[in-house]
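# Need a 3D model of the following:
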Amino acid sequence: MKHIYFLFVTLFTLTTTAQNELSNASFETWTGGLPDGWNGSRTSIALSNVSESPDAQDGSVSLNLVNTSTSHKRFTNVAITASNEPYRLTYYAKGNGEIRNAFYDGNYSSYESYTVLSTSNGWTLITYEFTPTAGDLEVIFSLRSTDAAGLLIDNVELIKSATISTKDYSFNTFSIYPNPTSTGYVNITSKTNDIINVAVFDILGKQVLNNTVNNNRLDVSTLTTGVYIMKISQNGQVLTKKLVVK
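Predicted coordinates:
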């Protein structure tokens, strides 16, 4: 029971700083070929161009969207209930093509400028801030000019800006991949070049690793298959993250 309690408490502290308003935000669960909680009423992309990809920024799968046309197509979440206050959307995208964001709250907002993506850049963190009216809300992912492989989207986070503390790191402050890992290493990068220290604990709460990340890579080859907790520290800020070793 001790190890279950340790894991629960650690993960609970991870998720209580700010609540993600979107469900299935890492696209891990699918039904009938579509991600649960997505394909809202304002979606315009052909559903045949929506699929899951094993190339994930976090977890096991990501969302794959294809639109080779120069005319944009939309993909949205199933409507949630929003309040009239500032929100911040962050997510990772990867591939060749262009993507931008907007929202629908009974009316379409204006669109942000496109972010041009290239596979050579790997996963790119995108941030979009907006304030909707109170009521139903769909966040819009608008894409165009992809190649046949499409764009990948993963690790989406929608948070009320008022709940974000300057002392708290969100899930998206660090890029952590692959996770789950079977490669013997995990890539860990952040928005700065400052030193990153990582302590890894097993489910009994025993520290099994404590290293400084070198060249954005943490060696986990000594860890056996299982679930671990990573405590990632940088400049006095701390993020706790689950790690799965296969």
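
# hey, let's count contacts and neighbours off CA atoms from now on
OK.

# Does the residue minimising distance to the centre of the chain lie in a helix or a strand, and which?
Taking C-alpha atoms, centre = their mean, the centroid of the chain lies closest to Asn155, which sits 1.3 Å from it. Using DSSP states H and E, Asn155 falls within strand 151-160.

# Please, where are all the helices along the protein?
Assignment of helices within the chain using DSSP state H yields the ranges 2-15.

# can you pull the contacts of Gly37?
With C-alpha atoms under 8 Å, 6 or more residues apart in numbering as the criterion, the residues that contact Gly37 are Leu22, Ser23, Asn24, Asn77, Val78.

# quick one: which of those residues is most hemmed in?
With neighbours defined as other C-alpha atoms under 10 Å, the most crowded of the contacts of Gly37 is Asn77; it has 23 neighbours.

# for the residue lying closest to that one once chain neighbours are set aside, what are its contacts?
Nearest residue to Asn77 in three dimensions, chain neighbours excluded: Trp38, at 4.0 Å (C-alpha to C-alpha, 6 or more residues apart in numbering). The contact partners of Trp38, by C-alpha under 8 Å, 6+ apart, come to Thr76, Asn77, Val78.

# what's the burial count for the first one?
This points to Thr76. Each residue near Thr76 was counted by other C-alpha under 10 Å, and the total is 24.

# what's near enough to touch it?
Applying C-alpha under 8 Å, 6+ apart to Thr76 gives the contacts Trp38, Asn39, Gly40, Ser41, Arg42, Thr43, Glu138, Val139, Ile140, Phe141.

# Look at Glu28 and say how many residues are nearby.
Applying the criterion other C-alpha under 10 Å, we find 18 residues in the vicinity of Glu28.

# another one to check against the first:
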Amino acid sequence: MKKQYFFALGLMVAGLTVSAQTNLVLNGDFENWTEANPVNFTEFTTTGTNPQTYNDNITKETTIVMSGNSLRQTAQATTQYIEYRNAIEVIPGHSYTISYDYRDNDDHARTRIWSAWLQQNGTTYTMLTNDEGTLRYADQTLSYSTDNANWVHKTLTLTAPATATHFRFQVRTYRESPTADGGFIYYDNFSMIDNNAAGVGEHALASIKMFPNPLNGDTLTILTDSDTAKTVAIFDVLGKEVVNAATDDNTVNVSNLSAGVYIVKISQEGKTATRKLVVQ
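Have a look, this model is predicted:
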């Protein structure tokens, strides 16, 4: 069984493939904030018959932390959601370690993970049932957190199913009982690691030349040892895909890029590589 899951607002696709042990959740340590929310965890509301607001009732915490900053969410009468705004691109068959830290030392609040593998269908996503017992429905009552003065490290290692294209990373904050509003849960270190990601191994492109870099024109040239077509995806520092192009002449039109730093993902013949690009 599949469930249709629509991201009407706010969810961006981050297709960045990176080397082993690189966190696919950008700013998962909540060190960078824009006004009331961490970068990549900004507030948004879905549309439809049952609109829901995500990443609401959040506060930056600088005292009760694992390191640096943490995120504090307040329990309300309705379920509260913390969701990474980027659908994380995955590779079927790869092993992924999903983890985060939380602190529940409040008898007015509790938490649990509520995530899913996704299959992209145009501009919408199907929420797959694979691993739902672990990612969403584990033990129902037992999967909720219990009061603990210490930080708890939640970690899962799962294999991306054959039909998955992305992963939805979400956790939820609940009130402890129907009359217990206003409690706090603290979160830190959201992480998703591709345990099979290539660094310099057999699935990594070699002998890449990318120029000019820094770039001050409209055309980026990418050369490899092969003359076959390449797919080039470019991401900004927030993980948003800003260019996605196929090329068989080694050039990519980047006239839409503003000055800044970008990550370029190059895919060719089943191999990938990433490079940093500076646009002046």
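
# Can you calculate the TM-score here?
Comparing the chains after superposition, counting by TM-score structural alignment, normalised by the length of the first structure, produces a TM-score of 0.51; 148 aligned residues with a C-alpha RMSD of 3.1 Å.

# Residue in the second structure paired with the residue nearest to Asn77 of the first structure?
By TM-score structural alignment, Trp38 of the first structure lines up with Phe41 in the second structure.

# surely Phe30 of the second structure meets Asn189?
Yes: under the criterion of C-alpha atoms under 8 Å, Phe30 of the second structure lies in contact with Asn189, with a separation of 7.4 Å.

# Where does the strand holding Asn155 of the first structure end up in the second structure?
Counting by TM-score structural alignment, strand 151-160 of the first structure falls onto residues 185-194 of the second structure.

# Give me the mean distance between that stretch and the first structure.
For stretch 185-194 of the second structure, the mean distance to aligned residues of the first structure following superposition is 1.0 Å (mean C-alpha distance after the TM-score superposition for the first structure).

# Run the contacts of Gly37 of the first structure past the second structure and keep the common ones.
Among the contacts of Gly37 of the first structure, those whose aligned partners also touch in the second structure, counting by both residues aligned by TM-score structural alignment, their matches' C-alpha atoms under 8 Å, are Ser23, Asn24, Asn77, Val78.

# Dump those residues to a markdown table, plus distance to Ser60 of the first structure.
Compiled in a markdown table, these are given as follows (distance: C-alpha to C-alpha, whole Å):
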| residue | distance to Ser60 of the first structure |
| --- | --- |
| Ser23 | 16 |
| Asn24 | 12 |
| Asn77 | 20 |
| Val78 | 22 |
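
# Just name the closest of those residues to Thr212 of the first structure, please.
Sorting those by distance to Thr212 of the first structure puts Asn24 at the head of the list, at 31.7 Å, by C-alpha to C-alpha.

# follow-up on the earlier one: now, which of the contacts of Trp38 of the first structure sits nearest Thr115 of the first structure?
Top of the list for closeness to Thr115 of the first structure, among the contacts of Trp38 of the first structure and by C-alpha to C-alpha, is Thr76 at 17.5 Å.

# so how far is Lys209 of the second structure from the aligned residue in the second structure for that closest one?
Applying TM-score structural alignment, one finds that Thr76 of the first structure aligns to Glu83 in the second structure. Distance, Glu83 of the second structure to Lys209 of the second structure, using C-alpha to C-alpha, to the nearest Å: 37 Å.

# Which pair of the contacts of Gly37 of the first structure spans the longest distance?
Across the contacts of Gly37 of the first structure, the two lying at the largest distance from each other (C-alpha to C-alpha) are Asn24 and Val78, at 10.8 Å.

# before we move on, back to that, any chance of TSV for the contacts of Trp38 of the first structure, columns distance to Ala148 of the first structure?
Putting the contacts of Trp38 of the first structure into TSV (distance: C-alpha to C-alpha, whole Å) gives the following:
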residue	distance to Ala148 of the first structure
Thr76	21
Asn77	23
Val78	26
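
# In space, what's closest to Ala160 of the second structure - neighbours in sequence excluded?
The spatially closest residue to Ala160 of the second structure, leaving aside those adjacent along the chain, is Pro92, at 4.8 Å (C-alpha to C-alpha, 6+ apart).

# Ile266 of the second structure too?
Here the nearest residue to Ile266 of the second structure in space, its sequence neighbours aside, is Val232; by C-alpha to C-alpha, 6+ apart that works out to 4.8 Å.

# Please tell me how far that neighbour sits from Val18 of the second structure.
Using C-alpha to C-alpha, one gets 14 Å for the distance from Val232 of the second structure to Val18 of the second structure.

# tell me which element Val264 of the second structure is part of?
strand 260-268.

# Name the residues of that strand that are buried.
Going by neighbour count (16 or more other C-alpha atoms under 10 Å), the buried part of strand 260-268 of the second structure is Val261, Tyr262, Ile263, Val264, Lys265, Ile266, Ser267, Gln268.

# check contacts around Ser83 of the first structure.
Ser83 of the first structure touches Pro132, Thr133, Ala134, Gly135, counting by C-alpha under 8 Å, 6+ apart.

# Next: Tyr91 of the first structure.
Taking C-alpha under 8 Å, 6+ apart as the definition of contact, the neighbours of Tyr91 of the first structure are Leu125, Ile126, Thr127, Ile153, Asp154, Asn155, Val156, Glu157, Asn172.

# what's the nearest residue to it if we skip its chain neighbours?
Computed as C-alpha to C-alpha, 6+ apart, the closest residue to Tyr91 of the first structure that is not its neighbour in sequence is Val156, at 4.3 Å.

# do Ile222 of the second structure as well
Once flanking residues are discounted, Ile222 of the second structure sits nearest to Met210: 4.4 Å by C-alpha to C-alpha, 6+ apart.

# where does that neighbour land in three-state SS?
Taken by DSSP: H, G, I helix; E, B strand; the rest coil, the conformation at Met210 of the second structure corresponds to strand.

# What separation do you get for it and Thr247 of the second structure?
Taking C-alpha to C-alpha as the criterion, Met210 of the second structure is separated from Thr247 of the second structure by 14 Å.

# So for those two, which residue has more residues nearby?
Set Met210 of the second structure next to Thr247 and count neighbours by other C-alpha under 10 Å: Met210 wins out with 18 against 14.

# and the residue nearest to Tyr91 of the first structure, what does it touch?
For Val156 of the first structure, the residues meeting the contact criterion (C-alpha under 8 Å, 6+ apart) are Leu22, Ala25, Ser26, Leu89, Thr90, Tyr91, Tyr92.

# before we move on, the earlier item: please convert the contacts of Gly37 of the first structure to TSV, extending it with distance to Lys2 of the first structure.
What follows is the contacts of Gly37 of the first structure, written out as TSV (distance: C-alpha to C-alpha, whole Å):
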residue	distance to Lys2 of the first structure
Leu22	31
Ser23	29
Asn24	29
Asn77	38
Val78	38
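
# looking at the contacts of Thr76 of the first structure, which has the most residues close by?
Glu138 (27 neighbours).
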